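Undergrad: model this:
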Amino acid sequence: MVNYLNTLQIDYYSANNKFATAIADLDGELPQETENYRYQIDIGDNDRSVLLTGTAKQANFKSYTVLLFIDNFDTERGEHAFNFSTCVTEQPSMTAPGRPLVIPRENPTLEPSEIQCPEGSEYLYGF
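TA: Okay, the predicted model is just below:
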């Protein structure tokens, strides 16, 4: 579900020029908690990033963190270029991974920033 929240955040930002601060702002039908997970949105300090977490409520489940941020602005197309990474705990954990590290590129208009998942977590491919 955190990757679905990521997609909704991109759509929300495109329409409102800011990230949503609550799950209800993205979709009033989505729960903040399920039997197995608790979901949370945290806006970054500069309002150019958002952290989405899916924290396991069961000891045998992994937890997830998505960092979504504005990597640059495409002046030709007049739109923001978003970048994101989904990190998952390497082992089952009831604590979501911390904030991934963003390593800017020398020429951000040509290539996106690199993102590193925090220790104890790994990049989730396929999303």
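Undergrad: use CA for all of it now, contacts and neighbours both
TA: Noted.
Undergrad: Report the buried residues of the top helix by length along the chain.
TA: In the chain, with assignment by DSSP state H, the single longest helix is helix 2-16. Residues of helix 2-16 classed as buried by neighbour count (16 or more other CA atoms under 10 Å): 2-3, 5-6, 8-10, 12.
Undergrad: ok, so of those residues, who is nearest Leu67?
TA: Asn6 (8.5 Å; CA to CA).
Undergrad: Make sure that closest one is actually in contact with Val66.
TA: Yes: assessed by CA atoms under 8 Å, Asn6 is found in contact with Val66 at 7.3 Å.
Undergrad: Here is the second sequence; please produce its structure so I can put it next to the first one:
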Amino acid sequence: MVDDDTHAGTVLRDAMRADLMTAMKARAAETVAALRAGLAAIDNAEAVDVPDREGAHSGAAQQSVIAGATTGLGSSEVSRRDLTHADIRAVLADLMAEYRAEADRYAALNRPEAADQLRRQAAALSRYV
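TA: Below is the predicted model of the structure:
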């Protein structure tokens, strides 16, 4: 069952993907880069934790020729985390903060063009937060 907050997160991600296609058609490189990075950050946040080495090698898997290999159809598939709308917004806010911090570093190194580019990418993500 999907609750309303998780559904809102899916709607937000779908909007980002639609905007990515629009930006690609418009050849807006900075917007494309920002949206790709945002979607990748969301995908990374959905990834599940990797089990510890001891838990990964138990039972029949220990006799496998390949270390850590599993057998059977779908035996290595794990469902991803369901992020809420608030979770996705937090991921994007962290990415924007990272862009702004890097922009400040570039500005301190007398690289105003690179700093401005990162600030524009952060601004492109701000409409989703």
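Undergrad: TM value for the aligned chains?
TA: Here the TM-score for the pair of chains, by TM-score structural alignment, normalised by the length of structure 1, is 0.22; 54 aligned residues with a CA RMSD of 5.4 Å.
Undergrad: What is the subsequent helix or strand relative to the longest helix of structure 1?
TA: helix 23-26 (DSSP states H and E).
Undergrad: one step back: now the buried residues of helix 2-16 of structure 1 as CSV including distance to Arg38 of structure 1?
TA: Supplementary listing: these in CSV, determined by distance: CA to CA, whole Å:
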residue, distance to Arg38 of structure 1
Val2, 10
Asn3, 14
Leu5, 13
Asn6, 15
Leu8, 17
Gln9, 18
Ile10, 21
Tyr12, 21
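Undergrad: and Ala18 of structure 2, how far is that from Leu12 of structure 2?
TA: 10 Å (CA to CA, to the nearest Å).
Undergrad: Quick one: residues in contact with stretch 101-115 of structure 2.
TA: Under the contact criterion CA atoms under 8 Å, 6 or more residues apart in numbering, stretch 101-115 of structure 2 has outside partners 116-119.
Undergrad: Show the end-to-end separation of it, please.
TA: 9 Å.
Undergrad: Give me the common contacts of Asn6 and Val66 of structure 1.
TA: Common neighbours of Asn6 of structure 1 and Val66, counting by CA under 8 Å, 6+ apart, are Leu52.
Undergrad: Does Arg100 of structure 2 touch Arg119 like I think?
TA: Yes: at 6.0 Å, Arg100 of structure 2 counts as touching Arg119 under the criterion of CA under 8 Å.
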